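Undergrad: pasting a predicted model and its sequence here:
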Amino acid sequence: MKAIPGRIRIIGGNLRNSRLNVPDLPGLRPTPERVRETLFNWLAPTIAGVRALDLCAGTGALGLEALSRGASTVQFVEPERAAADALRGNLARLKAQGGEVSSNDAAHFLRGAPQPFGLVFLDPPFAAQLWASLAHQLEQGGWLAKTAQIYVESPRGAELALPSNWMLHREGHAGEVRYALYRRLQDVPLS
């Protein structure tokens, strides 16, 4: 099913088939349903009860999908006011418990007091090229649980300089987008 402009849907869990209102903003690129379905099939054994961080939330589709499927909490970080307001509105309308929205820039948010998360969605605006800087802030700032999983969405073919203790678990491609799930290892020296 293709998303209607301005609306996308949650594809699984207790909020399944709920529609999300999406503001029309330049550069807003919701993760496609097919990619979300694949990702959450990968995450199915570990999603229940996890604390998640949707770092560059945009529409919040990834974090809302996580809440729908049993994540205990999701911290959404989104600096664009219209997107953050739409996300708050969707959380309230769906009565989704455990979601909190921070109207903040991702890098600024990560300079705050760390709270370890077991699952992080790292899908920054492609034009900003923030993967390496945000990944290293996550790793060095104490934001990741010992065995955290990190989802990274990037342009196909992009060379990403991620922390050396993030081990690729699974990956796929959808058009010009690469999506990958990494597992954080504790006993690998950082480079």
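TA: That came through fine.
Undergrad: could you use CA atoms for every contact and neighbour count after this?
TA: OK.
Undergrad: now the strands for the protein?
TA: Using DSSP state E, the strands of the chain run over 7-9, 19-21, 51-54, 73-77, 99-102, 117-122, 144-155, 166-174, 177-184.
Undergrad: just checking, what packs against the second one?
TA: Just to be clear, that refers to strand 19-21. strand 7-9, helix 81-94 (3 or more Cα pairs under 8 Å, 6 or more residues apart in numbering; DSSP states H and E).
Undergrad: hmm, try it at 6 Å
TA: For strand 19-21, the packing partners by 3 or more Cα pairs under 6 Å, 6 or more residues apart in numbering; DSSP states H and E come out as strand 7-9.
Undergrad: ok, second structure coming up, stack it against the first:
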Amino acid sequence: MTGTLRIVAGEWRGRKLAAPPGDATRPTADRTRETLFSMLVSRLGDFEGLKVADLFAGSGALGLEALSRGAESCLFVDQDAAAIRAIRTNIANLRAQTRSDVRACSVMSLGPAKEPLDLVLLDPPYETGAGAVAVDKLARLGWIAESTWVCLETAKGENISIKGFEAETQRDVGKARLHLLRRTA
């Protein structure tokens, strides 16, 4: 990874984030995050009071960006030990412990949801299909309702198709493709 990872906007704008060492994770670039959150703001208005999940979380940058912009809470899930350490470091540095739930496990091992989330952010390894499989499972387990926005980041040029979901929009940014998805009725 090149450059410094920072919060783009909100309460913690400009604050630096720790990224896990090595190349096991690929943190979402600031420019890609800025584009994603611009796409979300144009649809959501703001993040006040939203319940969010950052899945395949890596550094936790996506979830922390949502918290910085006013989200009520964020569930961070990653199975990589170095990623979990980076997420916990970032949460502690921003004093966001009371609004954060960190789970060191596979996204696929999450059980049924107590209630659906407002926004689900997924940044799985590129070209694996893991994001589509996770979205399908999370919908069946009650994490994703018809009102939930789902953002799945894939490699540029990677197309996805998930039964019961439609792409509201997609945008290529650098090496990434951002898919905003909604459940179909």
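TA: Received, thanks. As the structure is a prediction and not an experimental result, all values here were calculated from the model.
Undergrad: single out the most deeply packed of the strands of the first structure.
TA: Ranked by mean neighbour count, these are led by strand 51-54 with a mean of 26 (mean count of other Cα atoms under 10 Å).
Undergrad: what residues of whichever helix in the second structure runs longest count as buried?
TA: If you go by DSSP state H, the second structure has its longest helix at helix 30-44. By neighbour count, with 16 or more other Cα atoms under 10 Å as the criterion, the buried positions of helix 30-44 of the second structure are 30, 32-37, 39-40.
Undergrad: now do stretch 127-147 of the first structure
TA: 130-131, 134-135, 137-139, 141, 143-145.
Undergrad: just give me the residue right at the centre of the first structure.
TA: Central residue of the first structure (Cα atoms, centre = their mean): F121, 2.4 Å from the mean position.
Undergrad: rewinding a little: save the strands of the first structure as TSV, and put in distance to L62 of the first structure too.
TA: Formatted as TSV, the strands of the first structure follow (distance: least, Cα to Cα, whole Å):
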stretch	distance to L62 of the first structure
strand 7-9	11
strand 19-21	12
strand 51-54	7
strand 73-77	10
strand 99-102	12
strand 117-122	7
strand 144-155	10
strand 166-174	16
strand 177-184	12
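Undergrad: which of the ones you listed sits closest to N90 of the first structure?
TA: In terms of Cα to Cα, the element of the strands of the first structure nearest to N90 of the first structure is strand 19-21, at 6.1 Å.
Undergrad: what separates the closest one from the chain centre, distance-wise?
TA: 17 Å (Cα atoms, centre = their mean, to the nearest Å).
Undergrad: that one maps to which residues in the second structure?
TA: Following TM-score structural alignment, the aligned partner range for strand 19-21 of the first structure in the second structure is 16-18.
Undergrad: repeat for stretch 61-68 of the first structure
TA: On the second structure, the counterpart of stretch 61-68 of the first structure by TM-score structural alignment is residues 61-68.
Undergrad: nearest to R88 of the first structure, out of the strands of the first structure?
TA: In terms of Cα to Cα, the element of those nearest to R88 of the first structure is strand 99-102, at 6.7 Å.
Undergrad: give me the mean distance between that closest one and the second structure.
TA: Strand 99-102 of the first structure, aligned to the second structure and superposed, deviates on average by 0.9 Å (mean Cα distance after the TM-score superposition for the first structure).
Undergrad: so what secondary structure elements neighbour that strand?
TA: strand 73-77.
Undergrad: any chance you could list what contacts the strand it packs on?
TA: By Cα atoms under 6 Å, 6 or more residues apart in numbering, the residues outside strand 73-77 of the first structure that reach it are 51-57, 98-102, 104.
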